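Need the 3D shape of this:
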Amino acid sequence: MIKRRIDRFGNQVEADSALWRKLMTFSLVAGSWEAPTRASLFNLFDTHRVGLGVFKTTFLNVGYILGEYAGKLCAYDTIVENQPEQVRKQNSGYTILLHAKSTSKQYVYIEALECGFTTRFHSCQPNVAFMEMQNGTEVKVLAVMIYDVKAGTELTVNYGDDIWFKCACDECWFGY
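From the prediction side, this is the model:
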């Protein structure tokens, strides 16, 4: 039984919402989740701004789970040395701070810079959101569609206001 669903910004997904029902169609089992293959859903193309981008090859609905935010798990005693426990994580690379802590009460990050999935490209106008899901002691971060978008659309997420790079989304790049 899924205990909770939390989006990337720590907000709990409302029970019985459309997104909640969609997420309930996938089960988290033994450290992996069951879903159809993703290979035919994405293509990588040069964005001409920031290198490769991930683009959909088919129409996908709101709530569709694109995949897991995968990477190396890293545990730290504090987020920033000599700071209170509630301090916000400082971005460095493609990291996500999990809301759940390790069994030794350390902060746990997923670092996707060197071994990540295709669900890691930033935009201030994202069409994908990260959702933290817990099943017993297993915690996963899934990339979930938050808008219906057509084939050929670049898949992006929002890393928040404290990004360490210049955003290259259309709004920031062209100033509109």
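
contacts, neighbours, all on C-alpha from now
Will do.

measure R4 to R21 for me?
13 Å (C-alpha to C-alpha, to the nearest Å).

Tell me the buried residues in whichever strand or helix holds L73?
Element membership of L73, judged by DSSP states H and E, is strand 72-76. Within strand 72-76, the residues that count as buried by 16 or more other C-alpha atoms under 10 Å are A75.

ok, now stretch 128-136?
If you call a residue buried by 16+ other C-alpha under 10 Å, then stretch 128-136 has these buried ones: 128-135.

For those residues, give me TSV that also has secondary structure.
Shown next, in TSV, are the buried residues of stretch 128-136 (DSSP: H, G, I helix; E, B strand; the rest coil):
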residue	secondary structure
V128	strand
A129	strand
F130	strand
M131	strand
E132	strand
M133	strand
Q134	strand
N135	strand
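
Going by distance to T95, which of those wins?
Closest approach to T95 among the buried residues of stretch 128-136 (C-alpha to C-alpha): F130, at 11.8 Å.

Could you measure from the closest one over to K140?
F130 is 10 Å from K140, by C-alpha to C-alpha.

do A100 as well
As judged by C-alpha to C-alpha, A100 and K140 stand 10 Å apart.

again, but for C172
According to C-alpha to C-alpha, C172 stands 31 Å off from K140.

So which of these two has more stuff around it?
K140 (22 against 13; other C-alpha atoms under 10 Å).

quick one: which helix or strand includes the more buried one?
Following DSSP H and E, one finds K140 within strand 138-145.

Would you do the same for the sequence below? I want to compare the two.
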Amino acid sequence: MSVRWDRLADSLFEIYIRQFHERPDSWSNLLFLINSFITDEYYYPITKQEMDGFLSHWVNNVLPNLHYKLDVYDCDDFAMHMKVKAMEYFNYQYNSFGFAWGFLCYEGVCVGHAWHLFVLKDYGYGLEKYGFGIAMVEPQTGDELMFVEKNGYLKIKSPDDFNYIFMGVII
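The predicted structure follows:
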């Protein structure tokens, strides 16, 4: 199975606009397009089981050796490291791993943040509509983020109730 770049872009753009209830042709949506780089023509998704296997490897074998250091080795570095390790783990057979960024919010305070996304064959946001799904993961913990519908808006949340605001991607 492969996913053409424009179908992937459509699904990611839908996640972005559903956070804010924007019309797809709104000028403010230009920000997402400017902040995103979809670099390949086709993407080769993995399964949910494969993602879970990688996340287990990440949490048990990689994370214990990584140490947060403000501005030096922080969220964006964890996210980039996760992309590289996913490529290695899958022996460079898949390219469905991305670097997402935006804001992390908790109790009314928001800070810039980066995290990771996977394109999946059989699971995730948009599966029924697009035939593939998007899953997002916090690389500093290995936790899968949840897509939550609330009052017509799409929210991205961590298991410990942090809110993620998706603003751009490199994949």
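
Superposed, what's their TM-score?
Overlay of the two chains. TM-score (TM-score structural alignment, normalised by the length of the second structure): 0.28; 91 aligned residues with a C-alpha RMSD of 5.7 Å.

picking that back up, shared neighbours, R4 and R21 of the first structure?
Shared contacts of R4 of the first structure and R21 (C-alpha atoms under 8 Å, 6 or more residues apart in numbering): none.

before we move on, back to that, what packs against the strand holding L73 of the first structure?
Packing partners of strand 72-76 of the first structure (3 or more C-alpha pairs under 8 Å, 6 or more residues apart in numbering; DSSP states H and E): strand 107-111.

The strand it packs on vs strand 72-76, what angle?
150 degrees (axes from the mean of the first three to the mean of the last three C-alpha atoms, to 10 degrees).

From the contact counts, what lies against the longest helix seen in the first structure?
Using DSSP state H, we find that the single longest helix of the first structure is helix 18-24. Using 3+ C-alpha pairs under 8 Å, 6+ apart as the contact definition, helix 18-24 of the first structure packs against no other helix or strand.

quick one: buried residues of it?
Buried residues in helix 18-24 of the first structure, defined by neighbour count with 16+ other C-alpha under 10 Å: 19, 22-23.

With distance to G67 of the first structure added, can I get the residues you listed in JSON lines?
Output for the buried residues of helix 18-24 of the first structure, formatted as JSON lines (distance: C-alpha to C-alpha, whole Å):
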{"residue": "L19", "distance to G67 of the first structure": "15"}
{"residue": "K22", "distance to G67 of the first structure": "14"}
{"residue": "L23", "distance to G67 of the first structure": "12"}
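
Where is the longest strand in the second structure?
In the second structure, with assignment by DSSP state E, the single longest strand is strand 109-120.

What helices and strands are in contact with it?
Here strand 109-120 of the second structure touches helix 75-89, strand 97-106, strand 133-138, going by 3+ C-alpha pairs under 8 Å, 6+ apart.

Relative to H113 of the second structure, which of the ones you listed is closest?
Nearest of those to H113 of the second structure, taken as C-alpha to C-alpha: strand 97-106 at 5.0 Å.

That closest one vs strand 133-138, what angle?
Going by the same axes, to 10 degrees, strand 97-106 of the second structure makes 60 degrees with strand 133-138.

what does strand 97-106 of the second structure rub up against?
Strand 97-106 of the second structure is contacted from outside by 79-80, 83, 86-87, 110-119, 161-171, using C-alpha under 8 Å, 6+ apart.

let's go with 6 Å and repeat that
83, 110-118, 162-171 (C-alpha atoms under 6 Å, 6 or more residues apart in numbering).

Okay, angle between that strand and helix 75-89 too, please.
150 degrees.

What number of residues are in the vicinity of M87 of the second structure?
With neighbours defined by other C-alpha under 10 Å, the count for M87 of the second structure comes to 16.

What's the separation between it and E149 of the second structure?
Counting by C-alpha to C-alpha - M87 of the second structure and E149 of the second structure are separated by 31 Å.

shouldn't V108 of the first structure be in contact with T95?
No: here V108 of the first structure does not reach T95: they are 9.9 Å apart, not a contact under C-alpha atoms under 6 Å.

M145 of the first structure and A75 of the first structure: what is the separation?
Here the criterion is C-alpha to C-alpha. By it, M145 of the first structure lies 28 Å from A75 of the first structure.

which residues sit against the following helix or strand past the longest helix of the first structure?
For helix 18-24 of the first structure, the following helix or strand on the C-terminal side (DSSP H and E) is strand 28-29. By C-alpha under 6 Å, 6+ apart, no residue outside strand 28-29 of the first structure reaches it.

Does anything pack onto the following helix or strand past strand 28-29 of the first structure? Which helices or strands?
Once strand 28-29 of the first structure ends, the next helix or strand along the chain (criterion: DSSP H and E) is strand 32-33. Contacting strand 32-33 of the first structure under the criterion 3 or more C-alpha pairs under 6 Å, 6 or more residues apart in numbering; DSSP states H and E is no other helix or strand.
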